[in-house]
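> have a look; sequence and predicted model below, questions after that.
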Amino acid sequence: MSRTSSPAAPPSPPPPGQRWLFSARVDIGVFLGSALASLALMAVGAHLGLLSADAPEWTWVTTVLLIDVAHVWTTGFRVYLDRDEMRRRPHLYLLTPLFVWILGVALYSEGPGLFWCVLAYAAVFHFVRQQYGWVALYRARVGERGRLGRWLDTAVIYAATCYPLLYWHANLPRAFAWMLPGDFVSLPALLGVAVAVAEPIYWALMGAYLVRAAASWLGRAGTRNPGKDIVVITTAACWYLGIVGFDSDYAFTVTNVIIHGVPYFALVYWYGRRRLADRRGGRAMRVFAHGPWLFVGLVWAAAYVEELLWHRLVWHERTWLFGASWDDLAWLQVVIVPLLALPQATHYILDGFIWRRRSNPDLPLA
């Protein structure tokens, strides 16, 4: 048999330690651990009768403030405090916030409802794509190249996130909102039919993935991808229970936020440690030399300042945490609201660039 016609040898399986993005302990902790924490909080909420009420203040502080808002500010360490990264793509990093703010002012001037609708859908897209991104990174880490497997992995992670969103849109109003009540477009008659068609497809994809995952665990060790399996299964469980299974503000909050924000903290901290070890990024990377808590404390402080401004200038709520309102500046909301939303909107956009392996040669995730 000639060399050109010989069958290609299957790719060698990676060593067990290289199946994880960070390490077995960290990956299991941030992906499986965050999902188990979400489900445990749901159980606590059911016991305390919180599933039929608005999320309590302690839930807002621990999940929204310290995880959701705070994780947005970690982008600053990935981009704006990294001297070498800023020099690599200055136009992207400097013009994006300016563009986002100008667009925000234009949208808000047409009405607050339009502004919040666009921002909510940008957030939804970001949340969905992040879960797909984890799956893609795990596939690359293990070296999965098969087309059928890629198709099934892509289909199942989008089904795990998009089917609950479709169900949500078909059953508006719900007891919860992504950002503000009314920020989603309501088309119940049309989308009700779509849900009826999508539901059997959803369960078929979930079943196919589980069968394939079970076969990989029962077969050759080289075909296993435990990190990917954790991401897919926990995403499906948390999104389904938080959106479809319960019509509850509390349930949606604890399932939506924790599994999104906690792994992102780990990703940015891990990246910063690698930059520090490679002596790249400049002096700001030294913050990662002091362990995770200095890094977390700094983004917590930034999140608190942001929310203080939101509540004093716009929401006029939670005076017990943020103090009295500044009502005399309410007339500037068309400028202030897009400015305060700038960190999260910039985070949504830049996140689509800064973790792509092809355009980030210094990203050792593959």
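Arrived safely. Predicted model, so just to flag it, every value in this text is computed and none were measured.
> from here on, just use CA atoms for contacts and neighbour counts.
OK.
> the host helix or strand of residue 117 - contacts with which helices or strands?
Using DSSP states H and E, residue 117 sits within helix 112-142. Packed against helix 112-142 by the contact rule (3 or more Cα pairs under 8 Å, 6 or more residues apart in numbering; DSSP states H and E) you find helix 90-109, helix 147-170, helix 226-239, helix 342-354.
> which strands and helices sit next to the first one?
If I follow you right, that is helix 90-109. helix 112-142, helix 333-340, helix 342-354.
> list the buried residues in the helix or strand harbouring residue 38.
Using DSSP H and E, residue 38 falls within helix 33-48. Within helix 33-48, the residues that count as buried by 16 or more other Cα atoms under 10 Å are 33, 34, 35, 36, 38, 39, 41, 42, 45.
> what's in contact with it?
Residues from elsewhere that reach helix 33-48, judged by Cα atoms under 8 Å, 6 or more residues apart in numbering: 51, 234, 238, 250, 251, 254, 255, 258, 259, 262.
> please report how far residue 196 lies from residue 166.
Distance of residue 196 to residue 166, given as Cα to Cα, to the nearest Å: 10 Å.
> who has more neighbours out of these two?
More neighbours surround residue 166 than the other of residue 196 and residue 166, with 20 against 11 (other Cα atoms under 10 Å).
> distance check, the nearest residue to the more buried one once chain neighbours are set aside against residue 251.
Spatial nearest neighbour of residue 166, excluding adjacent residues (Cα to Cα, 6 or more residues apart in numbering): residue 195 at 6.5 Å. Going from residue 195 to residue 251 by Cα to Cα gives 21 Å.
> quick one, which of those two is more surrounded?
Set residue 195 next to residue 251 and count neighbours by other Cα under 10 Å: residue 251 wins out with 29 against 22.
> in addition, the following structure is provided for comparison:
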Amino acid sequence: MKTHTIRSGQPWLNSALSDGLLILSMPFLSLVLVSFFPDQFKVSSAMPVEYWVVLVVFIDVAHVYSTLYRTYFKAETLQKQHALLVSVPLFCYFFGVLLYHLDSFLFWRVLAYLAVFHFIRQQYGFMRLYSRTENNGKLSRLIDAVTIYTATLYPMLYWHFGEVRNFNWFMADDFVYFPSKALATISLYLYLIVIFVYVLKELNLAIQNRQINIPRNLLIIGTFLSWYFGIIYFNGDMAFTTLNVISHGIPYMALIWFFERNEHQQLIRHRNLMSRLAFGKYGLVFFILVILLLAYLEEGLWDGLVWKEHASVFSFFSSLPQVHDVNILTMLIPLLALPQSTHYVLDGFIWKRR
């Protein structure tokens, strides 16, 4: 991936402006947005349906489909990684059916933990990207890794054995909960120690190098803010979803756009129709519309066949019969969740490079 720097030597992925607007600013803007919420939306499970559509359908679900532009929409990738791109969805579906057959609740619990792993690894991946030009030694890289994982794992530990949360990841009680004040206190002290060590390390590097890695530090600070305030400080579904989804979904879509547009511009011989439409001069509109349409179709099928909760939003699908038969649901639920589970697993492979 061709990347860009500015005179100060900052390791931007695309440019200071686009990185700042679409990746690094998202946690900060989300926190500002939440600060304007009425109090009941900060501490309860309430969420207006219109807001749910924007966050869940048009950001969270849509970002899953942006992966298509890096995988199934690319003829070159399909040819080179055919075995991977065929086997992963087959494995996810088979394993999903098996889990749902054993216990439908177990299916959702495993999917929730897989989602958390994906969200955590994305922050680590961004941190590595913004550290790619540094040569600060193994200890510095270790501190960075421990810090980004701490920023995400401590809030998750709090969710597991701290105060009861008024929200969930997919469904009620999908995380194992075992309250323990001792574990909560120990993890808090470790959390603060890691922050202190990271700050000392950055001060030392700033003195030695006479420069600060701006995007990496903004990424780490934003991760701390979005995960702490989204999960611990606020205790409402609307606040959690805002900080969680916006900080994750929009940067991911931006990364796909930056990376694939750059390849489109460089590898002329590999341009296909989808590439020309999505990454040409005016391709951003097409890029967004496709993933929004796919997200709406998926959620419409969920609502029409399973949930029956948002008929006003998915009126076109409201005539579909709600499925109650356990045997059919065992085959249907993992199928509807397949784009999501495939995205989680594939994302661990499609970004691997030296």
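On my side now, so go ahead. Keep in mind it's a predicted model, so treat the numbers as computed, not measured.
> can you calculate the TM-score here?
Here the TM-score for the pair of chains, by TM-score structural alignment, normalised by the length of structure 2, is 0.91; 341 aligned residues with a Cα RMSD of 1.9 Å.
> hang on, the earlier thing: pretty sure the residue nearest to residue 166 of structure 1 sits against residue 167.
Yes. The criterion here is Cα atoms under 8 Å, and residue 195 of structure 1 meets it with residue 167 at 6.0 Å.
> any idea what residue 22 of structure 1 aligns with in structure 2?
Aligning on TM-score structural alignment places residue 22 of structure 1 opposite residue 14 in structure 2.
> assign its match to helix, strand or coil.
coil (DSSP: H, G, I helix; E, B strand; the rest coil).
> enumerate every residue touching the equivalent of residue 227 of structure 2 over in structure 1.
Under the alignment (TM-score structural alignment), residue 227 of structure 2 maps onto residue 239 of structure 1. Taking Cα under 8 Å, 6+ apart, we find residue 239 of structure 1 in contact with 160, 161, 164, 255, 256.
> the third one contacts residue 244, doesn't it?
Yep, that's residue 164 of structure 1 we're talking about. Yes. Assessed by Cα under 8 Å, residue 164 of structure 1 is found in contact with residue 244 at 5.9 Å.
> who's more crowded, the two?
residue 164 (22 against 18).
> trace the more buried one over to structure 2, please.
Aligned counterpart of residue 164 of structure 1 in structure 2: residue 155 (TM-score structural alignment).
> its match reaches residue 226, doesn't it?
No. Contact between residue 155 of structure 2 and residue 226 fails when scored by Cα under 8 Å: they sit 10.0 Å apart.
> any shared contact partners between the two?
Joint contacts of residue 155 of structure 2 and residue 226 (Cα under 8 Å, 6+ apart) do not exist.
> hmm, back to that, most surrounded residue in the contacts of residue 239 of structure 1?
Tallying neighbours with other Cα under 10 Å puts residue 255 at the head of the contacts of residue 239 of structure 1, with 29 neighbours.
> quick one: the equivalent of that residue over in structure 2 and residue 222 of structure 2, what's the gap?
Matched by TM-score structural alignment, residue 255 of structure 1 corresponds to residue 243 in structure 2. When distance is defined by Cα to Cα, residue 243 of structure 2 is 10 Å away from residue 222 of structure 2.
> what does residue 200 of structure 2 give?
Computed as Cα to Cα, the residue 200 of structure 2 to residue 222 of structure 2 distance reads 18 Å.
> show me which of the two is the more surrounded one.
For residue 200 of structure 2 versus residue 222, neighbours defined as other Cα under 10 Å are more numerous around residue 222 (24 against 12).
> what's near enough to touch the more buried one?
24, 25, 26, 27, 28.
> 6 Å - rerun?
Residue 222 of structure 2 sits next to residue 27 when contact means Cα atoms under 6 Å, 6 or more residues apart in numbering.
> enumerate every residue touching the nearest residue to residue 251 of structure 1 once chain neighbours are set aside.
Closest residue to residue 251 of structure 1 apart from its sequence neighbours, by Cα to Cα, 6+ apart: residue 242 at 5.2 Å. Residues in contact with residue 242 of structure 1 (Cα under 6 Å, 6+ apart) are 251, 252, 255.
> what about residue 242 of structure 1, distance to residue 159 of structure 1?
15 Å.
> check residue 70 of structure 1 too.
28 Å.
> what do you get for residue 135 of structure 1?
Taking Cα to Cα, one finds residue 135 of structure 1 at 13 Å from residue 159 of structure 1.
> how much does the helix or strand encompassing residue 76 of structure 1 stray from structure 2?
Element membership for residue 76 of structure 1 (DSSP H and E) is helix 70-78. Taken over the aligned residues, the distance from helix 70-78 of structure 1 to structure 2 averages 0.5 Å (mean Cα distance after the TM-score superposition for structure 1).
> matching residues in structure 2 for that helix?
Going by TM-score structural alignment: helix 70-78 of structure 1 matches residues 62-70.
> any buried residues in the matching stretch, and which?
62, 63, 64, 65, 66, 67, 69, 70.
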